[in-house]
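J.: Next comes the sequence, and after it the predicted model I'd like to discuss.
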Amino acid sequence: MPSGVKRRTDIGVSSHRTNRYTFATWWTKDTSRRPRIVPDTTDSHDGALTIDHPHREFLDQVLDKWSLSVLSELCERPCRFNDLRRAIPAVTQKSLTATLRRLERNGIVERVLLSSRPVAVEYRITPLGKTMRHPVEVLLEWVAVHMPEVERARRAFDLE
């Protein structure tokens, strides 16, 4: 047993089922009195691409499970909510609502009130949202080209 380490059963803590369960919990006796210096791992390399918090948050919100499908539909034409549900049948009403709100909050989609009685709303892609079309198409092209390699890597990993 390492010095400065006590076993849980050595200090009088035991279970009423000692014959069934054994304690193998170890901890140090006290904390270190010497501060350890941890090297900074956030050094930015010149010219390197970094994804900081605001960027990561935006990408998480815009590149989630349903956003690309919604953006694909809205790039073709403005749609009402039920048109989007019919175009993306696997999405639930709750997920589609949350996705549209996230995209609207980030300025990618706008919600346009068509009439007040009965309430009719249409969703359109904004000019900012249209600027995302090219990078997303490049990403999807990369996926189309490299998907066989990805699938081979997945199969190899799953066999291990």
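T.: Received, thanks.
J.: all contacts plus neighbour counts: C-alpha atoms, from now on.
T.: OK.
J.: Number of residues surrounding V5?
T.: By the measure other CA atoms under 10 Å, the count of residues near V5 is 12.
J.: Excluding sequence neighbours, find me the nearest residue to it.
T.: Using CA to CA, 6 or more residues apart in numbering and skipping the chain neighbours, the partner closest in space to V5 is T28 (4.7 Å).
J.: Which parts of the protein are helices?
T.: 53-62, 67-76, 81-87, 93-105, 127-130, 133-159 (DSSP state H).
J.: Most tightly packed of these?
T.: Here the criterion is mean neighbour count by mean count of other CA atoms under 10 Å, and of those the winner is helix 67-76, at a mean of 18.
J.: quick one, that helix and helix 93-105 angle?
T.: Helix 67-76 runs at 70 degrees relative to helix 93-105, counting by axes from the mean of the first three to the mean of the last three CA atoms, to 10 degrees.
J.: sorry, back to before: please name whichever of the helices of the chain is nearest to A120.
T.: Comparing the helices of the chain against A120 with CA to CA, the closest turns out to be helix 81-87 (9.3 Å).
J.: another one to put next to it:
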Amino acid sequence: MNWECFSYWIEHHPGLASWVQAIGSIGAIGIAIWIASSQRRAEARADRAKSKLVLDLIKTVAARADRAVSNDSVSSMTLNGHLNLIAGLYTTLEKIDLLNLPAENMLEPMCNLRDALRALEAGMREAQRKEYLATWLSQGEAILWKALVKTAAKQIAGLK
């Protein structure tokens, strides 16, 4: 078939241009839908990866906080080192945006852990300033904050 035959055939089918335009429009719409859905799938994968990373970070910090308040940890490091560790863990948790947690059930244990670490740090700083940090760590208030840290850390460890 040569171009003359093809040109003749096109000229003698006046509705052909409409059909080609309709098929092209449908194809363009299909491609646009495919591109948009692939972008949504990519965004969903990125969101899942970010949520997993945040969850892993929170679980790691919670596990470190649990170890930091254990009696073995306190006795194996200097009191100033222990205070700095608690302060660092609290600072890390404070930087995590509570409104962007991967799951709603993380909010309460996360807040409990952060608040308990904040109170423990404040109590330790005050006791250090008054030079009775070692004594304060074995008293009721410190024991309460340590227990709250351990409880929240265990709740976070069980989250999925």
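T.: Done, it's in. Everything numeric in this text was worked out from a predicted model, so none of it was measured.
J.: After superposition, what's the TM-score here?
T.: Put the two chains on top of each other and the TM-score (TM-score structural alignment, normalised by the length of structure 1) is 0.31; 92 aligned residues with a CA RMSD of 5.3 Å.
J.: looking at the helices of structure 1, which is closest to L113 of structure 1?
T.: helix 81-87 (11.9 Å).
J.: what helices or strands is the closest one leaning on?
T.: For helix 81-87 of structure 1, the elements it packs on are helix 67-76, strand 119-125, judged by 3 or more CA pairs under 8 Å, 6 or more residues apart in numbering; DSSP states H and E.
J.: Which of these sits closest to F58 of structure 1?
T.: Taking the helices and strands packed on helix 81-87 of structure 1 one by one with CA to CA, helix 67-76 is closest: 11.8 Å.
J.: my guess is R102 of structure 1 contacts D60, does it?
T.: No. R102 of structure 1 lies out of contact with D60 (CA atoms under 8 Å); the separation is 10.3 Å.
J.: Go ahead and flag the most central residue of structure 2.
T.: Centrality entry for structure 2: nearest residue to the mean C-alpha point is V54, 2.4 Å, by CA atoms, centre = their mean.
J.: picking that back up, in TSV, list the helices of structure 1 along with distance to V119 of structure 1.
T.: Converted to TSV, those look like this (distance: least, CA to CA, whole Å):
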stretch	distance to V119 of structure 1
helix 53-62	27
helix 67-76	20
helix 81-87	12
helix 93-105	16
helix 127-130	25
helix 133-159	30
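J.: Among these, which comes closest to V5 of structure 1?
T.: V5 of structure 1 lies closest, by CA to CA, to one member of those: helix 133-159, at 38.3 Å.
J.: Just want the angle from that closest one to helix 67-76.
T.: In terms of direction (the same axes, to 10 degrees), helix 133-159 of structure 1 departs from helix 67-76 by 150 degrees.
J.: Which strands or helices does helix 133-159 of structure 1 pack on?
T.: Judged by 3+ CA pairs under 8 Å, 6+ apart, helix 133-159 of structure 1 is in contact with no other helix or strand.
J.: Now F81 of structure 1. Nearest residue, chain neighbours left out?
T.: By the measure of CA to CA, 6+ apart, the closest residue to F81 of structure 1 outside its immediate chain neighbours is E122, 7.0 Å from it.
J.: In structure 2, what residue spans correspond to helices?
T.: Secondary structure of structure 2, counting by DSSP H: helices at 3-11, 16-68, 71-76, 79-94, 107-129, 133-136, 140-157.
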